[in-house]
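Peer 1: pasting the structure only:
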């Protein structure tokens, strides 16, 4: 199956209504349109367990894949990540979660 797109909210001076976060899809993962000005907000809705979000790098070094970034999100907390350089992460940032307790929303600064 295809990766699930993460909604992107563009900041404006007049204010923008935030989209509802999406529930992490463990089986299919997620994709985020990346222009180098996006950030990702990951919330762990669990009240007892820390879970991880994985940010996949698209670049290679000497023809070898670069290990993905695995970042813990403490239970009951949110973490913000970014920006993501397109040369490292690609124009479609691939994001994986290890539990449906993680919710995702992206923001873009214009």
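Peer 2: Thanks, I have it. Note that this is a predicted model, so its numbers are computed, not measured.

Peer 1: for the rest of this, base every contact and every neighbour count on C-alpha atoms.
Peer 2: Noted.

Peer 1: how about the strands in the chain?
Peer 2: 4-5, 8-11, 22-23, 30-33, 38-44, 51-56, 60-61, 64-65, 69-73, 78-81, 92-97, 102-109 (DSSP state E).

Peer 1: which strands or helices does the second one pack on?
Peer 2: I take that to be strand 8-11. strand 102-109 (3 or more CA pairs under 8 Å, 6 or more residues apart in numbering; DSSP states H and E).

Peer 1: contacting residues around the strand it packs on?
Peer 2: Applying CA atoms under 8 Å, 6 or more residues apart in numbering, the contact partners of strand 102-109 are 6-12, 19-24, 32, 37-46, 51.

Peer 1: please compare the first structure with the one that follows:
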């Protein structure tokens, strides 16, 4: 199956309600449309355990793959990611999660 797209909520000076986060999909993974200004918010709903999030880097340098970015999301924590360079992550970021306890939202300024 294809990766699950994370909807991107446009921010405005009128304010916007928080979107319903996407449940982490450990089987299919996710994709995030990325302009380089896109913001990714990841919440770990597991109160006891950290879980890994992997941001894929689909580029090569000198014929060698660039290592993916793996971040451990602490138990009960929310981390926000921004400035995802399109030169490094591309315009569609592949995202993998180690647990369905990770909840993902995205925003565009």
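Peer 2: Here it is on my side, so go on. Since the model is a prediction, treat every value here as computed from it, not as a measurement.

Peer 1: returning to what we had before: could you dump the strands of structure 1 to CSV with mean neighbour count?
Peer 2: Putting these into CSV (neighbours: other CA atoms under 10 Å) gives the following:
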stretch, mean neighbour count
strand 4-5, 16
strand 8-11, 17
strand 22-23, 18
strand 30-33, 20
strand 38-44, 22
strand 51-56, 19
strand 60-61, 9
strand 64-65, 10
strand 69-73, 15
strand 78-81, 14
strand 92-97, 22
strand 102-109, 21
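
Peer 1: for structure 2, list the residue farthest from the centre, please.
Peer 2: residue 62 (26.5 Å; CA atoms, centre = their mean).

Peer 1: and it, how far is that from residue 70 of structure 2?
Peer 2: Note on residue 62 of structure 2: its distance to residue 70 of structure 2, by CA to CA, to the nearest Å, is 22 Å.

Peer 1: for residue 56 of structure 2, see how far away the residue farthest from the centre of structure 2 is.
Peer 2: Counting by CA to CA, the gap from residue 62 of structure 2 to residue 56 of structure 2 is 18 Å.

Peer 1: what is the neighbour count of the closest residue in space to residue 28 of structure 1 that isn't next to it in sequence?
Peer 2: Spatially, and ignoring its direct neighbours in sequence, residue 28 of structure 1 is nearest to residue 3 (5.1 Å; CA to CA, 6 or more residues apart in numbering). When neighbours are counted by other CA atoms under 10 Å, residue 3 of structure 1 registers 15.

Peer 1: wait, residue 3 of structure 1 touches residue 30, no?
Peer 2: Yes. Using CA atoms under 8 Å, residue 3 of structure 1 is in contact with residue 30, at 4.7 Å.

Peer 1: quick one: contacts for the residue nearest to residue 41 of structure 2 when sequence neighbours are not counted?
Peer 2: The shortest distance from residue 41 of structure 2 to any non-neighbouring residue, by CA to CA, 6+ apart, is to residue 80 (4.3 Å). The contact partners of residue 80 of structure 2, by CA under 8 Å, 6+ apart, come to 39-42.
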